[in-house]
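Enquirer: Need coordinates for the following:
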Amino acid sequence: MKSIFSKLIVLCFFLSVSFVSQSQEFQGKAYYLTKSTMDLGRWGARLSEAQKKQVMARMKNRLEKTYVLTFNKTESFFKEDEKLDAMSGATDSWGKNFTQGDSYKNVKDTALVQSQEFYGKKFLVKDKLQKIDWQLGSETKQIGNYTCFKAMALIPSDELSWYNFSWDKLRRQTPEKDSLGNDVIPEIKMTQVEAWYTPQVPVSHGPSEFWGLPGLILEVSADNTTILCSKLVINPKETVDIEAPKRGEEIDKENYQATVVEKMKDFRNNRGGRRRG
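Expert: As a prediction, this is how the structure comes out:
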């Protein structure tokens, strides 16, 4: 039954695409709100409720963000709508080192071009889009004026946050040994993703790293983050040229990650040296 349903969804998608293709100027703009939760761990257990609220208030500009996705039939451009930190009146310069930069996707060529800035240096990350094996479901819900269908996927966690850094990721790069002294191959962490897409907007685009469904993704949840479309405009009065970022040192995702890791190793070692001195 699910197989028949999936085929019907795909058929509707291609019929919609043929309809949309009659308008060469087809374009859309989707506005997304992201909300993340943060586990304060053992450190947070020592804080009072008032202190926890202060920490969460300070972190609000990292945990709640707004983005704009501009798209046509094959291309999209995903950009953060930056806002000032309500507490300090400044942008979050430290967090910016580990957040997603302006992202261009071409679903026809499965191409990704993303601008990243790390410690004042600009990079232009060029790579293939992460392939996502979506499982289409029959469950539906309404988001705004659009009927959305549910889809699920399991994606390697590191692929979803390749532009980010965590000390845990660094620890996992040092192979553990078994009782015989052999290297233990680390388990690949997977993240379960739940997405809601609408065939009423027949494009394969979505926010952040997500794409490849038979309709625009209006909501997606992965790990501790939910991204929800708050406003959708089809064929706005003013069209925007969708172009890939052009500035920065060209690099692929793997080498960009290696660059970040090496920089953070230096940061850790230098900080440890100062403490010993």
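
Enquirer: make it CA atoms for all contacts and neighbour counts henceforth
Expert: Will do.

Enquirer: ranges for the strands of this protein?
Expert: Assigned by DSSP state E, the strands in the chain fall at 28-36, 64-71, 75-80, 103-106, 111-118, 121-128, 135-143, 146-156, 176-177, 183-184, 190-198, 216-222, 225-234, 249-251.

Enquirer: out of those, deepest packed?
Expert: Mean neighbour count (mean count of other C-alpha atoms under 10 Å) peaks for strand 103-106 among the strands of the chain, with a mean of 25.

Enquirer: Any idea how far it is from the middle of the chain?
Expert: Remark: strand 103-106 is offset 12 Å from the chain centroid, using C-alpha atoms, centre = their mean, to the nearest Å.

Enquirer: now do stretch 133-147
Expert: 19 Å.

Enquirer: Just the terminal-to-terminal distance for it.
Expert: The first residue of stretch 133-147 is 22 Å away from its last residue (C-alpha to C-alpha, to the nearest Å).

Enquirer: cool, and stretch 238-245?
Expert: Stretch 238-245: ends 21 Å apart by C-alpha to C-alpha.

Enquirer: Can you give the contact residues for it?
Expert: By C-alpha atoms under 8 Å, 6 or more residues apart in numbering, the surrounding residues in contact with stretch 238-245 are 27, 70-71, 75-77, 102-105, 113-115, 124.

Enquirer: Identify each buried residue in the lengthiest helix in the chain, please.
Expert: Counting residues, the longest helix in the chain under DSSP state H turns out to be helix 253-276. Neighbour counts using 16 or more other C-alpha atoms under 10 Å place 253, 256-257, 260-261, 264 of helix 253-276 among the buried residues.

Enquirer: Could you tell me the angle between it and strand 111-118?
Expert: If you take axes from the mean of the first three to the mean of the last three C-alpha atoms, to 10 degrees, helix 253-276 sits at 10 degrees to strand 111-118.

Enquirer: Could you list every helix and strand that helix 253-276 packs against?
Expert: Packing partners of helix 253-276 (3 or more C-alpha pairs under 8 Å, 6 or more residues apart in numbering; DSSP states H and E): strand 121-128.

Enquirer: structure for this one too, so we can compare:
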Amino acid sequence: MKNFNYILAILLFSFFFNESLYAQNFSGIATYKTSSQLKIELDSTAMSPAQMKAIQDKLQKQLQKEYTLAFTTSESVWKQVESLNSGPASVSSNGMEVMVADGSGNSVLYKNIAKKQFEEGSDLMGKRFIVKGELTEYEWKLTGETKKIGNYNCQKAVNSRIVDAKKFSTGMKEMEVTKDTIVTTAWFTMDIPVSNGPEKYYGLPGLILEVQRGNKTIICTKIELNPSEKIKIEKPKKGKVVTPEEYVEISEKKMEEMMKRYSGGNDGEQIEIRIGG
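Expert: Predicted coordinates:
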């Protein structure tokens, strides 16, 4: 593993040196699809196992989203492609409604790789915010594994880090915080000399084409390099500017308020929300 880390350091040095020489006007648009595996548990006898499985299958299908990453060598914009699956995923059965909202439908993420900064415009329960902060520096480790994604030769890199996983359910007065280890697997290609990727992922000597993190998978399905029409990289413009820490605090308060509203009318059924992890 040490040898692979040494190789990664050399690749990154070579990547940034070569990029400054010839890739000034390099750009492209990559299309990605996301999918998530859901496990919903309700303390209820109102649904049979078959009904619960049907709900999970329907929600998983609705959570399959499509995004585009418009990029240059130093900047990018990540946003969802409008479709019938835009917005929160929801399904109802026997008078009970289950909704999964990740806020990504109206989200626009701008990344500046050179400055290691991001700006994300996002809706939170009807209010618009612009979150400005520093990009997380991933300590990627090469594994030596390779595979093809489409026509591109890809290499595997992994990252492991500890995060706060927060849980709030009906009957609780405040969120329960636990530590969780998150392992992220990325497949990148040096055929595309851009240290970027989907969502907030970056930091490898080539474009990241696939990411696996927990129950979520993101995979590239189409790439257009140096399109004839110039790519526009625009930052989100409308919304209250907050830091990532402030946005998390606002999100948690909104979640707690929502759960407390449900507490009085769920007929003894437990509803649980997990944040992070």
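
Enquirer: still on that earlier bit, ok, of the contacts of stretch 238-245 of the first structure, which one's closest to Val203 of the first structure?
Expert: When those are compared for distance to Val203 of the first structure (C-alpha to C-alpha), Phe71 wins out at 8.5 Å.

Enquirer: who touches the residue most central in space within the first structure in this structure?
Expert: Geometric centre of the first structure, nearest residue: Ser208, 3.2 Å, by C-alpha atoms, centre = their mean. By C-alpha under 8 Å, 6+ apart, the contact set of Ser208 of the first structure is 78, 100, 103.

Enquirer: List the members of those residues that persist in the second structure.
Expert: With both residues aligned by TM-score structural alignment, their matches' C-alpha atoms under 8 Å, the contacts of these that the second structure also has are 78, 103.

Enquirer: Dump the contacts of Ser208 of the first structure into CSV; add distance to Thr239 of the first structure as well.
Expert: CSV is the format used below for those (distance: C-alpha to C-alpha, whole Å):
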residue, distance to Thr239 of the first structure
Phe78, 15
Gln100, 24
Ser103, 18
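
Enquirer: Which residue of the first structure sits opposite Phe16 of the second structure in the alignment?
Expert: Per TM-score structural alignment, the equivalent position to Phe16 of the second structure in the first structure is Phe14.

Enquirer: wouldn't Lys253 of the first structure be in contact with Leu129 here?
Expert: No. Counting by C-alpha atoms under 8 Å, Lys253 of the first structure does not reach Leu129; the two are 10.4 Å apart.

Enquirer: Common neighbours of the two, please.
Expert: By C-alpha under 8 Å, 6+ apart, no residue touches both Lys253 of the first structure and Leu129.

Enquirer: Leaving out chain neighbours, which residue sits closest to Lys33 of the second structure?
Expert: Glu66 (4.5 Å; C-alpha to C-alpha, 6 or more residues apart in numbering).

Enquirer: could you measure the one you found against Val183 of the second structure, distance?
Expert: 23 Å.

Enquirer: Also Ala23 of the second structure?
Expert: For Ala23 of the second structure, the distance to Val183 of the second structure - C-alpha to C-alpha - is 32 Å.

Enquirer: And Gly103 of the second structure, by the same measure?
Expert: Gly103 of the second structure is 23 Å from Val183 of the second structure, by C-alpha to C-alpha.

Enquirer: what does Ile223 of the second structure give?
Expert: Ile223 of the second structure is 26 Å from Val183 of the second structure, by C-alpha to C-alpha.

Enquirer: Surely Arg80 of the first structure is in contact with Tyr67?
Expert: Quick fix: residue 80 of the first structure reads Glu, not Arg. Yes. Using C-alpha under 8 Å, Glu80 of the first structure is in contact with Tyr67, at 4.2 Å.

Enquirer: coming back round to it: out of the contacts of stretch 238-245 of the first structure, flag the one nearest to Gly212 of the first structure.
Expert: Nearest to Gly212 of the first structure among the contacts of stretch 238-245 of the first structure, with distances taken as C-alpha to C-alpha, is Lys105, at 11.0 Å.

Enquirer: Give the closest residue to the closest one in space, chain neighbours not counted.
Expert: Leu112 (4.8 Å).

Enquirer: and that neighbour, what pairs with it in the second structure?
Expert: Match for Leu112 of the first structure (TM-score structural alignment): Phe118.

Enquirer: so where in the first structure does stretch 200-209 of the second structure end up aligned?
Expert: Residues 209-218 of the first structure are where stretch 200-209 of the second structure lands, counting by TM-score structural alignment.

Enquirer: Distance from that stretch to the middle of the chain?
Expert: 12 Å.

Enquirer: what sits against the closest residue to Pro202 of the first structure other than its chain neighbours?
Expert: Leaving aside its sequence neighbours, Pro202 of the first structure sits nearest to Gly215 (C-alpha to C-alpha, 6+ apart; 4.6 Å). Counting by C-alpha under 8 Å, 6+ apart, Gly215 of the first structure touches 13, 197-205.

Enquirer: Thanks again, I'm all set now.
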